[in-house]
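In: Provided below are the primary sequence and the corresponding predicted coordinates.
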Amino acid sequence: MTTPATLDVVAIGNAIVDVMAPCADAKIAELGLQRGGMTLVDTERAQQLYDAMGPAREISGGSAANTLAGLAALGAKCAFIGQVAEDQLGEVFAHDIRAGGIAFDTPAREGNPPTARCLIFVSPDGQRTMNTFLGASQFLPADALNVDTIASAQVLYLEGYLWDPEEPRAAMRRAIAASRDAGRKVAFTLSDAFVISRHGDDFRDLIANGQIDILFANEGELAALTGEDDCDAGIAKLTPNVPVLVVTRGAEGAVAVVDGVRAAVPAEPIAKVVDTTGAGDLFAAGFLFGHVRGLAPETCLKMGAICAAEVISHYGARPEADIAALVSEATA
């Protein structure tokens, strides 16, 4: 018999501090960056790009951590597992996530490399070009996992970005086993097409073997995973093995297929897109918040769309407005 869950969601992801600055597209091209993409960089490149940035803001980030920030703001009980270093940015990250009401007890790592940071160049239209130095986050060991915490959560949420380094990949496999042994659900966000290009076979195996209960993807990631350029064809290819599939489609809204039943919502209207950083993360937050409460798929999608619209209306990947009030008003 499965014991009652005491947490809604526990997530494993990169513990990153975002460094964000506005930037003209011409400058992005001059720096040799892929506009709108995410590129992993080493220490030297990170310093070069940081020196090239204009006035910047430092905001705690990381995909899964952003999703938890949204979930906690909506009223969910959450915990985060991720690796920081014993340095200033590590303290910033730990303070920010705990201040949001999220449990975080992963011990900080001594010595180098330093805490991860993501250098984000924001175009005038709000598009973000991300350059990530993974630092300490890529050294999350399996023995840092609190298996009891994982077993106590309704959903284990895994960040695809963190699948790339060897140590956290092993930790996430152990977490999947712990979650499934406890009779819980495993959610996975594909994160980026480049991750799929490196580890798509792993993801396809997890899906084929029934290890993923909830899968989040955008259209590009869906195509990379399935080999189908047509969104509907990609959805049809995955749904037999994924109980809950959620596909975000930017301005065209989002689709969910839950136990074979399809639902869709349009994107929420917004006066101006300021920064798209975190849009998918906050969409996942809204959807998961509804899902763990047993709400209808259409309502879960609507909640996700509201949260995504809020976060793209300002700089930063974490909500600034009262998203609980926004969601409550729109779904009443």
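Out: Sure thing, it's come through. This is a predicted model, so every value here is computed, not measured.

In: switch to C-alpha atoms for all contacts and neighbour counts from now on
Out: OK.

In: this protein: helices as residue ranges?
Out: With DSSP state H, the ranges of helices along the chain come out as 25-30, 43-52, 63-74, 88-99, 147-151, 166-181, 193-208, 219-226, 231-238, 279-292, 297-311, 323-331.

In: so which of those helices comes closest to A256?
Out: helix 297-311 (6.9 Å; C-alpha to C-alpha).

In: what's the angle between the closest one and helix 279-292?
Out: Counting by axes from the mean of the first three to the mean of the last three C-alpha atoms, to 10 degrees, helix 297-311 lies at 150 degrees to helix 279-292.

In: and the contacts of helix 297-311?
Out: Residues from elsewhere that reach helix 297-311, judged by C-alpha atoms under 8 Å, 6 or more residues apart in numbering: 70, 253-256, 258, 263-270, 275-291, 317-321, 323, 326-327, 331.

In: ok, of those, which come out buried?
Out: Among the contacts of helix 297-311, those buried by neighbour count (16 or more other C-alpha atoms under 10 Å) are 70, 253-256, 258, 263-265, 267-268, 275-291, 317-319, 323, 327.

In: alongside the first one, take a look at this:
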Amino acid sequence: MTDSPDQPRYDVIAIGNAIVDVMAPCEDALIEDLGLAKGGMTLIDTARAEELYAAMGPAKEISGGSAANTLAGMAALGARCAFIGQVADDQLGAVFSHDIRAVGVDFDTPKRKAEPPTARCLIFVTPDGERTMNTFLGASQFLPPAALDEALIASAGILYLEGYLWDPEEPRSAMRRAIEVARETGRKVAFTASESFVIDRHGEDFRALIADGLIDILFVNETELASLTGETNFDAGLDALKDSVPVLVATRSAKGAVAIASGERAEVPAEPVAKVVDTTGAGDLFAAGFLTGHAREESLERCLKMGAICAAEVISHYGARPEADLQALVVGA
């Protein structure tokens, strides 16, 4: 049967960084000694990656990447998902490919034979659960438009794009083409801003996408909202964007989240967590819950609630992929 806008093969197809996370607990003193910006995400080169890895304590390797984490959460909720991202033909590339397929996400992007190696993110987690990320983008920043399966993009109800991947030239071109394909086939486009530094570098592009009506669902956190709009007041920032994006979703960490769609505003508090162990992936899993609800045509408040539940689960343990039964948590809430 041929896919149609009313009968997509996938709920969501995402384009993002294919990264393996290397995570280790540490004390605040090590963050200071290494000159890291606590709680932030810094892009690093090969030499810095080797230096930081040598300074880490016992580490755990977990496949990550923002959009890939979101799809892992969606798959855990029963959504049908596919991923487009670039790995190298190396050990970590094999790890990433295995892990994302093992959670039920289709992934068929051809591996890159040349250098650099598969991307990795070195994550230092302090006792308060804050994560300090240092990302070596490696092969992920060489995703070319030619690697896109345009029929695959057309077969998904929602195309989800990761702002982090807008920085390198090749994947930025690939995502622009993917947006064209989604628009030509009547699909929705969702976009996560990812980090304020990305907006600082590419805010003009993002604001143009919004002004041109190319973004249907926009995810930002409180800081990113301010960077994108220039408004330091949260509500003023929402007001600046609410009429330009059909669905605007803004998260506020412990203060919960707000969504505005077609004049309707919904807000939910953060879900209670016994102990915050690691905030890695909180925004990614929030998007997983929200997008799954949206794909199922749940109410705006219910979408937010699903996002909050998924975010709470992932910050209760190390790693950016869910460990508990998300479907059971969502159904029971």
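Out: It's in. Note that this is a predicted model, so its numbers are computed, not measured.

In: can you put the helices of the first structure in CSV and add distance to L245 of the first structure?
Out: Formatted as CSV, the helices of the first structure follow (distance: least, C-alpha to C-alpha, whole Å):
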stretch, distance to L245 of the first structure
helix 25-30, 34
helix 43-52, 35
helix 63-74, 17
helix 88-99, 28
helix 147-151, 22
helix 166-181, 18
helix 193-208, 11
helix 219-226, 10
helix 231-238, 8
helix 279-292, 11
helix 297-311, 11
helix 323-331, 21
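
In: T129 of the first structure is nearest to which of these?
Out: Of all those, helix 25-30 sits nearest to T129 of the first structure, with 8.1 Å by C-alpha to C-alpha.

In: follow-up on the earlier one: for P4 of the first structure, which of the helices of the first structure is the nearest?
Out: Once the helices of the first structure are compared by C-alpha to C-alpha, helix 147-151 is nearest, at 10.0 Å.

In: sort out which residues of that closest one are buried, please.
Out: V147, T149, I150, A151.

In: excluding sequence neighbours, find me the nearest residue to L92 of the second structure.
Out: T118 (6.0 Å; C-alpha to C-alpha, 6 or more residues apart in numbering).

In: distance of the one you found from I158 of the second structure?
Out: Distance from T118 of the second structure to I158 of the second structure, counting by C-alpha to C-alpha, to the nearest Å: 27 Å.

In: so what's the residue most central in space within the first structure up against?
Out: In the first structure, the residue lying closest to the centroid (C-alpha atoms, centre = their mean) is S63, at 3.1 Å. Contacts of S63 of the first structure were listed using C-alpha under 8 Å, 6+ apart, and they are G13, N14, E159, S191, G278, D281.

In: the third one -> the second structure?
Out: Read that as E159 of the first structure. Aligning on TM-score structural alignment places E159 of the first structure opposite E162 in the second structure.

In: how about its match, what does it touch?
Out: A14, I15, G16, N17, S66, A67, F191, T192, A193, S194.

In: the first one: how many residues sit nearby?
Out: Spelled out, that is A14 of the second structure. Look at A14 of the second structure: counted by other C-alpha atoms under 10 Å, it has 26 neighbours.

In: pretty sure it contacts A82?
Out: Yes. Counting by C-alpha atoms under 8 Å, A14 of the second structure does reach A82; the two are 6.5 Å apart.

In: now do the shared contacts for these two.
Out: L71.

In: what sits against L326 of the second structure?
Out: L326 of the second structure neighbours (C-alpha under 8 Å, 6+ apart): G73, A76, L77, C310, E313.

In: what's the match for it in the first structure?
Out: Counting by TM-score structural alignment, L326 of the second structure corresponds to I323 in the first structure.

In: how far away is its match from I270 of the first structure?
Out: 14 Å.
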